[in-house]
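In: I'll drop the sequence and a predicted model, then ask my questions.
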Amino acid sequence: MADMHSDAPKGEIEEVVYLGVPIARLGTHAAAAHIAARRPGLPFAYVVTPNAAHFTRLIRLRDRRFRDAVSHAWLRLLDGHVPHMLARRLFGLDLPLAPGSDVTAVLLGEHMKPDDAVTVIGGGNGVREALMARFGLTRVAQHEPPMGFIEQPAAVEACVDFVLAHPARYVFLVTGAPQSEYLALRILERGGAVGTGLCVGSALNFATGRTPRAPQWVRNAGLEWAYRLMRNPLGHARRVFVDSLPIFRIAIEARLKPAAFGMADPRKDRP
């Protein structure tokens, strides 16, 4: 996967190929600082946070559109305790975890200034007001696309038009995966936009307290998926059992045939 962007802050970010995806070796705070260091006004570039469901879509569903979106991202951060655990135990990879929700929380709480321009696509009614009230932001613009917008060309272009009409330092694309990633790529393809896009799912609702998040000890134990499943079994069951569970088989296949996933064979490092 080629990284097309050269507008990153000075200093190369090391990447490690994991399940066919180059992942930046950045933890939560380092990732937030790296994003915040990107100068305002630079051409649009975006961040994705591959998790178990993302890897399933890339490898099992062979979603070329999604692969294009991931490959053109400026920064790819590892999200999800299960992929993180598998990377360490099956491949011996020292890949820091940088969940999109955590990176967003650090950006909002430690790096953003009140007058930083922020554009939000999606997020639901009230997220703009919640961001302004919780973090003291004064320049927040929001566009809420209709359900199923990503398959409606006019609705997609309306989102792109909004981003172009509201230049921002940070562009939060929170319409869910893979819609946010598809949209980020479309904004990049159109050209003319500025700022850093962040495809971070429910991160803004977590950060503003509109959606309760698992207690810290639950997150540290890698059980946030179980907490969310318990709170919303109907809405979260597919994500856990259909979209994410195949990561185990994918990782085992990659362990047996690492070259097929662009990875080094960990067995060759044994004495």
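Out: Cool, got the structure.
In: going forward, measure contacts between C-alpha atoms and count neighbours the same way
Out: Noted.
In: ok, now which ones touch Ile150?
Out: 156, 179, 182-183 (CA atoms under 8 Å, 6 or more residues apart in numbering).
In: Write the ChimeraX selection for whichever of those are buried.
Out: Entered in ChimeraX, the line below selects the buried ones among these, by 16 or more other CA atoms under 10 Å:
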select :156,179,182,183
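In: Can I get the contacts of Ile150 in JSON lines including distance to Gly136?
Out: What follows is the contacts of Ile150, written out as JSON lines (distance: CA to CA, whole Å):
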{"residue": "Val156", "distance to Gly136": "30"}
{"residue": "Gln179", "distance to Gly136": "28"}
{"residue": "Tyr182", "distance to Gly136": "30"}
{"residue": "Leu183", "distance to Gly136": "27"}
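In: show me the contacts for Leu173.
Out: Taking CA under 8 Å, 6+ apart, we find Leu173 in contact with 120-122, 180, 183-184, 197-201.
In: Am I right that Gln142 is in a strand?
Out: Yes - counting by DSSP: H, G, I helix; E, B strand; the rest coil, Gln142 is found in a strand.
In: Would you check that it makes contact with Ala130?
Out: No - judged on CA atoms under 8 Å, Gln142 makes no contact with Ala130 at a distance of 11.7 Å.
In: re the thing from before, please list the members of the contacts of Leu173 that lie in strands.
Out: Using DSSP state E, the subset of these located in strands is 120-122, 197-199.
In: will you turn those residues into CSV that also has neighbour count and distance to Ala31?
Out: As requested, those are arranged in CSV below (neighbours: other CA atoms under 10 Å; distance: CA to CA, whole Å):
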residue, neighbour count, distance to Ala31
Val120, 27, 20
Ile121, 22, 22
Gly122, 24, 23
Gly197, 29, 14
Leu198, 27, 12
Cys199, 29, 14
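In: Next up, a structure to set beside the first:
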Amino acid sequence: MNPINILGINVNTYNKQEVLAKLVFFLTSDKQHYLATPNPEMILEATSRDEELFYILNKADLSLPDGMGLKIAAWFLGSSISRITGADLTKDILALAEKNNQKVAVLNWGNGLSSAEDISQALANQYPGLKFIAQDIARKVIGQDDIIEVVKKFQPTIIFVALGAPWQEKFIFHNLSKLSSIKIAIGVGGVFDFLTKKIKRAPKILRAIGLEWLWRLAKQPWRWRRIYRATIVFPAKFFLWRFIYPFKYRPNVVCLLYQTEQGRGGEIIYKILIVERADEPGHWQLPQGGRDGEDLLTAGQRELAEEINSSKFKPVVALDKLHVYEFGEKISKFGVKAKLARGYKGQKQGLFIAEFFGGDEDIKINHWEHRNWQWVNDSELVSQVHPLRRQATKIFLNKFKQIVADK
């Protein structure tokens, strides 16, 4: 069954029975499986602030919508989806584990409402036949090798990570391969607070009509910002993505980072940085990204710093409105078609030129975005980038040559 796409995030449309069948299959499979339960707030975070989270969510083996906002969004896309909450899914998985004699590990945020001891008591009372361990951990993606060793020694087939988004998703992504016994990994946020009765779930009638958020607001008023984003910001952004952006071009900045070296004859040789896309081996291009409402110079500095994780460059010039193009079927973001990931018809690009004064060791590309990088001579730039990028790259290179000639 094909997933639907909401703001660039793929979401499965399985009903509860189909999900349970998938879980049984996952437990008998030789592979590891990551389950995601995206909600409106998580999707907003992934699409506006956290590209790594965007990448991870779209790598999920099963992505189940948690939130009435996603159900309504799917309706506007012509699809009907079953809302499967993280709380309900967790109970289903625990019951399945108990029935099939599967070991379970729970990694719990140590500063949350429920402690590992609270969770252990709740599981022992509610699932007396379940074999499990529960451990309190910090909100750290990597560097918790002692916890990893404890889990490895226990050899569970199912792991719940209750750190809250995006920490739990990133913890699973970076550590799952170290835990070879795990067949199912899922981030569950504060779900275990319901099992420990630290928090009371909304009445079924409120859950059924999509007003669970109102119950949470009444019980936890300090969550109002999160609820506002889920109930106001998400619908507004979805409306723009679905009905407005498809007719507009996304403002984009291309970053041309260069360094110089002296040739054998004393001439200046310009080296330009290009990057290879993580989702398409062999697709080389100049670094680029959205402007996010910023002026071109500000956006260029931010985007370049994010792309190479270094600030060792000096801005030279920013040139607006140099190239416009429409998204094609082959242009994507982390495997998601650009029209879906961005929502826009295409892009209108400006150019940010900067000179690099660091060393190669200072350049650290993001694993979810690029797989490699290299310096190329300006004379070879056009031939080295992907054919889809060559027309625009010619324009940017000509502007670069004009700028350095005038220096």
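Out: Thanks, I have it. For clarity, every value in this text was computed on a predicted model and none was experimentally measured.
In: With both chains overlaid, what TM-score comes out?
Out: Once superposed, the chains reach a TM-score of 0.80 (TM-score structural alignment, normalised by the length of the first structure), with 246 aligned residues with a CA RMSD of 2.6 Å.
In: And Ala130 of the first structure, what's its match in the second structure?
Out: Under the alignment (TM-score structural alignment), Ala130 of the first structure maps onto Ala122 of the second structure.
In: got the contact list for its match?
Out: 195-196.
In: Quickly note the distance from it to Ala134 of the second structure.
Out: The spacing between Ala122 of the second structure and Ala134 of the second structure, counted by CA to CA, to the nearest Å, is 11 Å.
In: do Ala95 of the second structure as well
Out: Applying CA to CA to Ala95 of the second structure and Ala134 of the second structure gives a distance of 17 Å.
In: higher neighbour count, the two?
Out: Set Ala95 of the second structure next to Ala134 and count neighbours by other CA atoms under 10 Å: Ala134 wins out with 21 against 17.
In: helices and strands around the longest helix anywhere in the second structure, which ones?
Out: Among the segments of the second structure that qualify as a helix by DSSP state H, the longest is helix 390-406. Here helix 390-406 of the second structure is seen to pack against strand 313-326, helix 381-384 when contacts are counted using 3 or more CA pairs under 8 Å, 6 or more residues apart in numbering; DSSP states H and E.
In: Could you rerun that using 10 Å?
Out: Counting by 3 or more CA pairs under 10 Å, 6 or more residues apart in numbering; DSSP states H and E, the packing neighbours recorded for helix 390-406 of the second structure are strand 249-262, strand 268-277, strand 313-326, strand 346-356, helix 381-384.
In: Any chance of those in CSV with mean neighbour count and distance to Ala21 of the second structure as columns?
Out: Shown next, in CSV, are those (neighbours: other CA atoms under 10 Å; distance: least, CA to CA, whole Å):
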stretch, mean neighbour count, distance to Ala21 of the second structure
strand 249-262, 21, 41
strand 268-277, 20, 35
strand 313-326, 15, 41
strand 346-356, 22, 40
helix 381-384, 18, 47
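In: would JSON lines of the ones you listed with distance to Val141 of the second structure be doable?
Out: Shown next, in JSON lines, are these (distance: least, CA to CA, whole Å):
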{"stretch": "strand 249-262", "distance to Val141 of the second structure": "30"}
{"stretch": "strand 268-277", "distance to Val141 of the second structure": "24"}
{"stretch": "strand 313-326", "distance to Val141 of the second structure": "29"}
{"stretch": "strand 346-356", "distance to Val141 of the second structure": "30"}
{"stretch": "helix 381-384", "distance to Val141 of the second structure": "35"}
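In: among the ones you listed, which is nearest Ala202 of the second structure?
Out: Set against Ala202 of the second structure and scored by CA to CA, these come closest in strand 249-262, at 40.2 Å.
In: start and end residues in the first structure for that closest one, please.
Out: Strand 249-262 of the second structure corresponds to no residues in the first structure, going by TM-score structural alignment.
In: One more: stretch 322-332 of the second structure?
Out: Counterpart in the first structure of stretch 322-332 of the second structure, with TM-score structural alignment as the criterion, is absent.
In: Kindly check the end-to-end length of that stretch for me.
Out: Stretch 322-332 of the second structure: ends 21 Å apart by CA to CA.
In: Determine which two of the ones in strands among the contacts of Leu173 of the first structure are furthest apart.
Out: Of all pairs in these, the most separated under CA to CA is Gly122 and Gly197 at 12.9 Å.
In: Kindly present the ones in strands among the contacts of Leu173 of the first structure as a markdown table, with separate columns for distance to Tyr46 of the first structure.
Out: Output for these, formatted as a markdown table (distance: CA to CA, whole Å):
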| residue | distance to Tyr46 of the first structure |
| --- | --- |
| Val120 | 13 |
| Ile121 | 14 |
| Gly122 | 16 |
| Gly197 | 4 |
| Leu198 | 6 |
| Cys199 | 7 |
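In: what angle do the longest helix of the second structure and strand 313-326 make?
Out: 150 degrees (axes from the mean of the first three to the mean of the last three CA atoms, to 10 degrees).
In: So what's the gap between helix 390-406 of the second structure and the chain middle?
Out: The chain centre lies 33 Å from the centre of helix 390-406 of the second structure; the measure is CA atoms, centre = their mean, to the nearest Å.
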